[in-house]
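Engineer: any chance you could fold what I've pasted below:
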Amino acid sequence: MISKITFYALIVACVLFNTEMILAQDANASSITIKGTVIEEISGQPVAFATVMVADNDTKKPISGTTTLDDGSFSLETDATNFYIEISFIGFQKRTFGQPVAKTSTIDLGKVALAEDAEQLQEVVVQGEESRTEFKLDKRVFNVGKDLSSTGASALEVLNNVPSVNVNIEGQISLRGSQGVQVLINGKPSVIASDGGNALGTITADMIDRVEVITNPSAKYDAEGTSGIINIVIKKEERKGLNGSISVNTGAPENHSVGISLNRRTEKFNLFSQIGVGIREYPDDIENRNVDLINNTTILTNGTEYRNENYYNFVLGTDYYINPTNVLTLSGNFALELEDQPSTTNFTALDGTNTTTSQWDRNEVTEATNPKLQYELQYKKDFQGNEDHTLLFSALGNFFGKDQSSDFVDSTISGEDKNSAQKTRTDFKESVFTFKLDYTRPFSKKWSMETGAQYVLNDVSNDYEVNNLVSGNFVNDPGLTNIFEYNQKVLGLYTTAAYEGEKWGIKAGARLEDTDLNTLLTNTNENNNQNYFNLFPSVHSSYKVSETLSLQAGYSKRIYRPRLWDLNPFFNIRNNFSIRQGNPNLLPEFTDSYEITSIFFVGKTSMNLGVYQRYTTDVIERVSSFENNVNTVKPLNIGTNRSTGLEFNSKYSPTNWLTLNGDLNYSQFTRNGSFDETTFDFSADQWSSKLMAKFKLPADIDFETTGNFQSSYQTVQSEVSENLFLDMGLRKKLFKGKAVLNLSVRDALASRVSESQITQANYEIYNRRQRGRFLALGFSYGFGKGEAMEFSGQRRR
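Structural biologist: Here you go, the predicted model:
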């Protein structure tokens, strides 16, 4: 099936040699000031960030240099006595000026007009240091060379060149084929890199020193992690410039947005902001079949569920560079979502001969107001003499609220009278506070240590009420009405020690976490208190076999704590025959994760091959119970799971107009467990793959396709069907990359269907869900040093 998927592509944008500046001083010479203004020859507009270089006449080596300001002006000093001046900018012809014969303290070049270089615009010229990847104990480091830093590309363009990392046209980041990646800036979370920010494009390639990729986090990071961590390290000296973009997007189903992103960097401040507004629509087609094999009755359900939203998003923050070794960050993100969920569900009741006994519709009108707030205060200190000697303190706060009301009306179409009405009310509030302290100390070039602490407080209140229409009046249903209080505190302490030689290194550490969890159903005074203290060790090692082959091995112990919705016993009554509810007595999962990976380079091809084994205890599985055609799904701790798998990833660029990226994951697993005298022992396997192709077409057009395949697999009760779907995208650069026109199609073949089947002795359940094809068209105009970066208006997770 994968062979039928069309290939797509992306090519590296035009690259121009950006000469490295070297300071050469003569203490006995007098200083000369060189100044002027750089403009475009045709338009007369100023050229910002053009390179002004002073070079030695004999050796042709750079002596000093600078870049032009927003108004095209520049000024620099030199003590050289035998030099020439060269002014350049990507897409324009260079201008060279010799040293004046007469000695003077000031050289005023006036207005320097640069003419467009048509040949340079059509060709890719790569000079200087190339980007490269290397292993560093528990992470892979992608060092950004001049082949990328001189292009003016965004941070997302840089990530697209990192092995195992992919960024699609919509700006979604995946690592080894999986999303849910945590992106850090200089080792710390940032509003710029958050799901709600969409502002990563305001960071340009020439600001980035390196990108660190962590697929199996050490004890330094949360024991409850994501699918991976990407850390973007910004150059200390790159603090000047204005970057931003204005974007307009539209799509079908309805998805329209307008966004403005700004990033201003000076010697002391880095100011970033974003404003976005929009509307979006998420239709979801559902189909359920509940079969009671004892009473020979069936309930068929079908309909379309909608979630329509108007949303507003505002980001504002600053990094304040107190001095070269101390930086303070203060930022905030406020978002407001106004939800409307008009949905109609059709029900049909059948008897044992498949004869319809009754039909009715259930109409829902739901409205909700969802405010979201994120804020952070961070302080980072770099100790003089070693850039890796750092102290970081951060305080982050998150708030989410939901004020929701729903009206449900059942209307009989035929057969038995099903007329009824219900009302629900939800008042939900969640606050999460995270305090973190990290200290890194290198003792030498080979030996280092890390230590730190983290304290996370999660406080939730969910006030839920159901009222039924009885004799013309709405009467409260006490069995479905309650206030659920959830409070969790996690204190973590960690330390690691590392040795890193030229070819071999090892890093070991441990993390202690104390978890205090309390849940309470206020009206009925039902509570569940859990307190557990756990040790999470980690060991990582790497070995550089050659310049083209490196190996890495690691072990870590992980935890998955039940989420709020895993614990909350109340449920949405949208479909009274298909109910999901939480389990307040749920225990956390613990996983021992072993992994051996390799990275191998052959020319322009990078290949990653890894094998892993994961052993998980107290596995959380969603188990169905069935009564009177009502299927109730509830999470339970069901035994253990041992999974052994193989991961393969390759990024291949056979030409400068084609890039291929493939991911393959295969695992074989064994499940052992029992619940209520039912045994759930079985063995099965599953595999998934993703194939991405990026093409560089004429007229500065990029085209990409992504084919995804997920095999069928077995759970403790059900069989989940295979899934194959295709995403496509087209991007046209305008005005030398300052503007971008995007067209994307998600699930182009409308084949992305979630389908599962449960077959038990007393009942059968079939579920099908499909969202269908999504089309999006966007235009973005960027200004400053980088390319345009679209505001996608994506949902915050």
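
Engineer: CA atoms for contacts and neighbours, from now on please.
Structural biologist: Will do.

Engineer: what about A788, how many neighbours?
Structural biologist: A788 has 29 neighbours, counted by other Cα atoms under 10 Å.

Engineer: do H540 as well
Structural biologist: H540, neighbours per other Cα under 10 Å, totals 25.

Engineer: quick check: closest non-adjacent residue to it.
Structural biologist: By the measure of Cα to Cα, 6 or more residues apart in numbering, the closest residue to H540 outside its immediate chain neighbours is G554, 4.2 Å from it.

Engineer: another one to check against the first:
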Amino acid sequence: MNVQKGLPSLNDFGNTQKPVRYGTDVTLSYRSARWDWTLSSAYLRSDLAGRREGDANTTLGNRFTQFPSLGERSFDRYTFTNRLAVSFTPTKTDVWSGGLFYGYRTEDRTADLFYNNRRKDQQTGFGISQIAYYNANLVRKRGQFFTANLDYTHTFANKANLSASVLYEYDYLDGFTRNLNLLRTDTRDTLQYTRTTTDRPIGNVRANIDATWPLAGGRFEAGYQYRNQQDDGNYRFLEQNGRGLPLLEVSAFTGQARINNQIHSLYSQYGHKSKSLEYTAGLRVESAERQVEIRPQGQAYPLTLNNLFPSLNVVYRPKDAWQFRFGYSRRVQRTSNLALNPLPEREHSETLEQGDPALLPEFVDLSELSMTRIMGRNTVQATVYHQNIQHIVNRVNSVFADTILNRIYTNAGRAQRLGLEVTMDLTITKRWKLYVGGTVYRSIIAGQLFQNAVVFNNQAWAYSFNANTTVQPSPTWVLQANLNYLSQRITAQGEDSRFFVPNLSVKKSFVQNRLAVMLQWQNIGLGRLPTNEQRITTRGQDFYTTTNYIQERDILLINISYSLRQRSKPAKLPTNEFGDKEF
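Structural biologist: Presented below is the predicted three-dimensional model:
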């Protein structure tokens, strides 16, 4: 059993409501010679305070419009899950296992901002108009997630394995975005009100059959997987332009997005290991079909992709203290279905967001060459790598109106990274361990946007750094600290600023490690460091926008865990595979 409680916020930015954090999870297990049952239930409330600072401008003809904003950007988050895992071993060679998962999530994102819009004539420099207003913006997302899975494994006398599994998942996502503009001098005066609603039942099926067997001193693996997903989304856009006017449906922004993904894949892999040489080579063949239909507009966007995904990993150990490795892999990275929906949503007063139904998935090629030196209990590794991403997906902006930017998901072209990564895993003393890693790479992104209206070729250096350390002054005390730092990175239209987060935890164990109390200090800022803060900037010929997202710092949490009897190994509990990604 675990219980978590958050201490009062030290930095709530003066938000309307103070963040609340608490949670609990209970796990019950029963184990016999043939049966293994595990039941888990958990609830988590994890609010997050925040602030948003923005500035944007557009140029339409001779009219220049600037609309800076400032205000609250916070999250209220609730998560409830129930999980059941059952394993049955009727014989030494057969294992049946199954699981059930139910989860419920709610997230409210509040962005209550103050805007000051100013227009001027570019030729004369004289002001045209000015208005100050308050934008109350609430995005509510809700999700219910149901998953059931059944697995079977048979082990043969020669250590070969045959396994099969089937999974069904049903997710129901709904919510709304409420965007209300009120006059600053009289908040009873509604300048504009928009409300968009979402209703998405999603069905998912996955089936696998896999086999492994010894072959020529190594091991051969092969298998087949089938996946099918049906997403039937209903989207409604309502708008009220002025006080006392009716709330009307905007038919051009209202409709249904029917998305079906069907994927067949076959794979095979062979691996062999000797004293000084180890290698694994594999190939996956994938046939994918996607259908996107937009109703009642009657638009259809079919996509068929047939691809090969090879992989190779070779490890050479000339001596016990040295290791050299070469690796290559190709994979596909699919976006969420929401990025395929072209029906717009009024995400903010200044933002109209939509997807692209013709969006292609990203194809990622990664080549690596590494050298590892082992010195007693210490390890140092250096890796040179090249990453190539075809059809990289970016969110890009264009001008929709003088105070509204159209933000859309699109394939921005090709991105490459050529870099060096160095890591050190050190045992300083018997009670002190330290891991340090860093990456420096050259980033290149090139392509075109809006049917060649914008052609770009952006290049820049970037780097990242991460470290974590564990100090154990006694068998019952553990101190852990970590730091993750990411430098500024380029995008198709601009850049994302640096981002870093330090954390610290202290843990004390009692009663032969069955009872533990831990204090966590997350997003350490000490009241002045720009921790957990990131600025996103994009620009074009007729617009500029920059937004600084400042999230809560110096979060203190107390965790208490107690175990009546510790398991020899953690239970494998079912999870949600598809719905979390769409949420």
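
Engineer: after superposition, what's the TM-score here?
Structural biologist: Here the TM-score for the pair of chains, by TM-score structural alignment, normalised by the length of the second structure, is 0.87; 549 aligned residues with a Cα RMSD of 2.8 Å.

Engineer: give me the element the residue nearest to H540 of the first structure is part of.
Structural biologist: Assigning secondary structure by DSSP states H and E places G554 of the first structure in strand 549-560.

Engineer: now the helix or strand just after that strand: which residue numbers in the second structure?
Structural biologist: Next in sequence after strand 549-560 of the first structure, counting helices and strands by DSSP H and E, comes helix 564-567. Mapped onto the second structure using TM-score structural alignment, helix 564-567 of the first structure spans residues 337-340.

Engineer: show me the contacts for the equivalent of the residue nearest to H540 of the first structure over in the second structure.
Structural biologist: Using TM-score structural alignment as the criterion, G554 of the first structure maps onto G327 of the second structure. If you count contacts by Cα atoms under 8 Å, 6 or more residues apart in numbering, G327 of the second structure has them with S311, L312, N313, V314, L366, S367, E368, L369.

Engineer: which residues does the equivalent of E421 of the second structure over in the first structure contact?
Structural biologist: The alignment partner of E421 of the second structure in the first structure, by TM-score structural alignment, is E647. For E647 of the first structure, the contact set (Cα under 8 Å, 6+ apart) comprises N608, L609, G610, V611, D663, L664, N665, Y666.

Engineer: any idea which helix or strand carries E647 of the first structure?
Structural biologist: strand 640-655.

Engineer: about what we covered before: which residue packs closest to the match of E421 of the second structure, ignoring adjacent ones?
Structural biologist: N665 is the one closest to E647 of the first structure (Cα to Cα, 6+ apart), at 4.5 Å.

Engineer: just to revisit the earlier point, ok, the match of E421 of the second structure to I596 of the first structure distance?
Structural biologist: 10 Å (Cα to Cα, to the nearest Å).

Engineer: what sits in contact with each of these two?
Structural biologist: G610, V611.

Engineer: and the helices in the first structure?
Structural biologist: Assigned by DSSP state H, the first structure shows helices spanning 118-122, 146-149, 155-159, 564-567.

Engineer: of all the ones you listed, which lies closest to Q794 of the first structure?
Structural biologist: Q794 of the first structure lies closest, by Cα to Cα, to one member of those: helix 155-159, at 15.8 Å.

Engineer: residue range for the closest one in the second structure?
Structural biologist: Helix 155-159 of the first structure maps onto no residues of the second structure, going by TM-score structural alignment.

Engineer: please apply the same query to stretch 507-521 of the first structure.
Structural biologist: Residue span in the second structure matched to stretch 507-521 of the first structure, by TM-score structural alignment: 280-294.

Engineer: and the matching stretch against the first structure, how far off on average?
Structural biologist: Here the mean offset of stretch 280-294 of the second structure against the first structure after fitting is 1.0 Å, by mean Cα distance after the TM-score superposition for the first structure.

Engineer: what are the buried residues along that stretch?
Structural biologist: T280, A281, G282, L283, R284, E286, A288, R290, Q291, V292, E293, I294 (16 or more other Cα atoms under 10 Å).

Engineer: find the nearest non-adjacent residue to the fifth one, please.
Structural biologist: The spatial neighbour of R284 of the second structure that comes closest, neighbours along the chain excluded (Cα to Cα, 6+ apart), is Y267 at 4.1 Å.

Engineer: counterpart of that neighbour over in the first structure?
Structural biologist: Checking TM-score structural alignment: Y267 of the second structure goes with Y494.

Engineer: isn't its match up against T451?
Structural biologist: Yes. Between Y494 of the first structure and T451 there is a contact under Cα atoms under 8 Å: 5.5 Å.

Engineer: between those two, tell me which one has more neighbours.
Structural biologist: Y494 (23 against 20).

Engineer: residue contacts, that one?
Structural biologist: Y494 of the first structure touches A219, K220, E450, T451, G452, A453, G509, A510, R511, L512, counting by Cα under 8 Å, 6+ apart.
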